[in-house]
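S.K.: Need a 3D model of the following:
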Amino acid sequence: MVPKGWEQNTLSGIVKEKISYGIVQAGPHIDDGVPYIKSSDVRGGINPNQLQRTSHDIHHKYRRSAVHPGDIVFSLRGNIGEAAIVPSELKEANLTQGTARISVSNEHDSLFHYYQVTSTSILNHVNALSKGSTFKEISLEELRKVRVLCPPLAEQKKIAQILSNWDQAIATTERLLDLAQQQKKALMQQLLTGKKRFPGFEGEWKAVKLGSIFSRVTTRNDGQSENVVTISGQQGLIRQDEYFNRTVASETLDNYFLLKKGQFAYNKSYSISYPMGAIKRLNRYDDGVVTTLYICFALAAKDKADSNFFEHYFESGLLNRGLTQIAHEGGRAHGLLNVKPADFFDLKVPLPVLAEQVKIAATLTSADQEIQALQSQLDGLKQEKKALMQQLLTGKRRVQCALDEAEA
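M.R.: Down below sits the predicted model:
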């Protein structure tokens, strides 16, 4: 249903130039050439400083797809539906074949229609129109026929302004979150290596073997638990059905290791964020069962070592150098490092006095809490913006300028 005073149109009906894709073969990068925008450049907004450049001859040949400030660039393949506004500092650029230019006419507001094409309803529609099994894309013909709601120009501008204010709040929170994360990383490197000490603590730290303060956990699950957990780099030890949306464990769990709350597990699978695997502590649940591919262990010397201190230490990546030395040749088969338990427990770790460990852990935990608070704030802003888009872009909620015009 079209709201009162609004019209329904197609994307091809709101543009001043035909919706087009760009250059088929951009050729080698030319330092003083013309910037061009690929699908991957659209993600998260266009950064002019990161764009590759094509020759002026190729740009002239494809002048039909030249873009200017205010144009919408829409990804046709790969990250289908991601879009961005060409920033004011990018005076002229071009596109590749995987992106399309939507150059909105003067009777419409470009920012408003940017929000429209990135709304959930239109993205779902675009994905439904996409073709291809492994590499999906939407054709220009289908994109041009996508229907959009068009309020009067003044209302378009007002809606765009409201949503832009939300974007600014989101961007500010993202910057604060990034700053807090960087500060915590720096703090970890200083506090967990002894480069920065708290007043009242002096003297050299001991270096001890992991096996002198931790004991290996090899308790088999004998029907005590059905809580299958896996290690996620971002979420720690988490239920498989929450992480994968399904359980990928064997039907019988009797041969799995049984882990208790507060105990640790080392996942030897490596990734970009965790090049030598990840060590996580079981915090969410009273118990959990894990694959025997993990090296599991518990704090044994509670009079000498603090569990929270070592949770932060393992997360810092400071153990990676030692892990690199014990990961045996040919040990990256099937995505797993070949780290033997005996070698793992022979690794040396720093051991300040217990009181200093507790102080360091409390400081880093406080930094974590600040990060979590900012992440929650960011998630809330994004969710609220999504709900607001659903209301404003469909006319379910009208803005003041529309009400003023209706009363006039």
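S.K.: Please count neighbours and contacts with C-alpha atoms only from this point.
M.R.: OK.
S.K.: Show me the helices in this structure, by range?
M.R.: 39-42, 56-61, 110-117, 120-129, 140-144, 153-191, 210-213, 240-243, 307-316, 320-326, 341-345, 354-392, 400-407 (DSSP state H).
S.K.: Rebuild these as a markdown table, extending it with distance to R220 and mean neighbour count.
M.R.: Shown next, in a markdown table, are those (distance: least, CA to CA, whole Å; neighbours: other CA atoms under 10 Å):
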| stretch | distance to R220 | mean neighbour count |
| --- | --- | --- |
| helix 39-42 | 47 | 20 |
| helix 56-61 | 66 | 15 |
| helix 110-117 | 53 | 22 |
| helix 120-129 | 46 | 14 |
| helix 140-144 | 56 | 16 |
| helix 153-191 | 35 | 16 |
| helix 210-213 | 20 | 18 |
| helix 240-243 | 18 | 15 |
| helix 307-316 | 23 | 19 |
| helix 320-326 | 26 | 15 |
| helix 341-345 | 17 | 15 |
| helix 354-392 | 31 | 16 |
| helix 400-407 | 65 | 12 |
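S.K.: Also this sequence, please, to line up against the first:
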Amino acid sequence: MDHTCIPEEMHESMKSSKVLAGDILLNITGGSIGRSCVVPTNFKEGNVNQHVSIIRLKKDNPNFLQSILSSWRGQKLIFEGQTGSGREGLNFESIKGFKVSFPTVSEQQKIASFLSLLSERIKTQIKIIEQLETLMSGLRQKIFSRQLRFKDDEGNDFPKWEEKNLIQLASRIISKNKENNQNVLTISAQQGLISQLKFFNKSVAVSIPQ
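M.R.: As a prediction, the model looks like this:
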């Protein structure tokens, strides 16, 4: 979430929008509606604008509730709680009406700690993947520009690369699929060639030539 520095006098005059450590911040309007976070314990004070709702719990674990809000169940509550003909946002009354099941505070802490550990592991893995993708991009450039060459199993140089038109290596497929099946394929940047049914998780219409 973006932040802006404001004068101390204005900060004091905006008491209803003051943010404290442990608060849950929930976006209630715009394209990021439903996104939430817990204010870190080392945070001192701040303010939010009218697009963000502050949820301050009396005794329950804020990380536990934030995890619920981020889950499909919480997002369903947020979607159903939106007001207006175009479902353009949440208001405080709809937020107060959210019904959530709470275990004891000690169990909340256990659940929140476990989910936090998984979240940190995911962040670490994402960082590793991003580093590997950057490495692969750089290596591809060097390999295909022939700055980097490999050797054969005996340690000898491979022959020089030959330039060829693609038509010399492949043929165009123009025949139509006449089988009545649902094995329609698509290309995913992450997974390569996969079934459209799996990729879009919905039925795919297939035209069968007459």
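S.K.: re earlier: among the helices of the first structure, which is nearest D287 of the first structure?
M.R.: Distances from D287 of the first structure to each of the helices of the first structure were compared by CA to CA, and the smallest falls on helix 240-243, at 13.6 Å.
S.K.: what's the closest one packed up against?
M.R.: Helix 240-243 of the first structure sits against strand 229-232, with contacts defined as 3 or more CA pairs under 8 Å, 6 or more residues apart in numbering; DSSP states H and E.
S.K.: Remind me what the strand it packs on packs against, helices and strands.
M.R.: For strand 229-232 of the first structure, the packing partners by 3+ CA pairs under 8 Å, 6+ apart come out as strand 236-239, helix 240-243, strand 287-290.
S.K.: Go through the ones you listed and name the closest to L374 of the first structure.
M.R.: Smallest distance to L374 of the first structure across those (CA to CA): 18.9 Å, for strand 236-239.
S.K.: what's the mean distance for that closest one versus the second structure?
M.R.: With mean CA distance after the TM-score superposition for the first structure, strand 236-239 of the first structure departs from the second structure by a mean of 3.8 Å once superposed.
S.K.: List the buried residues of that strand.
M.R.: 236-239 (16 or more other CA atoms under 10 Å).
S.K.: Just give me the closest of these to N320 of the first structure.
M.R.: Of all the buried residues of strand 236-239 of the first structure, G236 has the smallest distance to N320 of the first structure: 17.7 Å, by CA to CA.
S.K.: residue contacts, the closest residue to the closest one other than its chain neighbours?
M.R.: Once flanking residues are discounted, G236 of the first structure sits nearest to K280: 5.6 Å by CA to CA, 6 or more residues apart in numbering. Residues in contact with K280 of the first structure (CA atoms under 8 Å, 6 or more residues apart in numbering) are 231, 236-237, 264-266, 311, 314-315.
S.K.: Next: E179 of the second structure.
M.R.: E179 of the second structure is in contact with I208, counting by CA under 8 Å, 6+ apart.
S.K.: quick one: contacts for the counterpart of L118 of the second structure in the first structure?
M.R.: L118 of the second structure maps onto W166 in the first structure, with residues paired by TM-score structural alignment. Going by CA under 8 Å, 6+ apart, W166 of the first structure touches 381, 385.
S.K.: surely I159 of the first structure meets L388?
M.R.: No: using CA atoms under 8 Å, I159 of the first structure makes no contact with L388, being 9.8 Å away.
S.K.: picking up where we left off before, among the helices of the first structure, which is nearest G81 of the first structure?
M.R.: Nearest of these to G81 of the first structure, taken as CA to CA: helix 120-129 at 5.9 Å.
S.K.: Can you state the residues of the second structure onto which the closest one aligns?
M.R.: Under TM-score structural alignment, the match for helix 120-129 of the first structure in the second structure covers residues 72-81.
S.K.: To what extent does the matching stretch diverge from the first structure after superposition?
M.R.: Mean deviation of stretch 72-81 of the second structure relative to the first structure after superposition (mean CA distance after the TM-score superposition for the first structure): 2.6 Å.
S.K.: Alright, that wraps it up for me.
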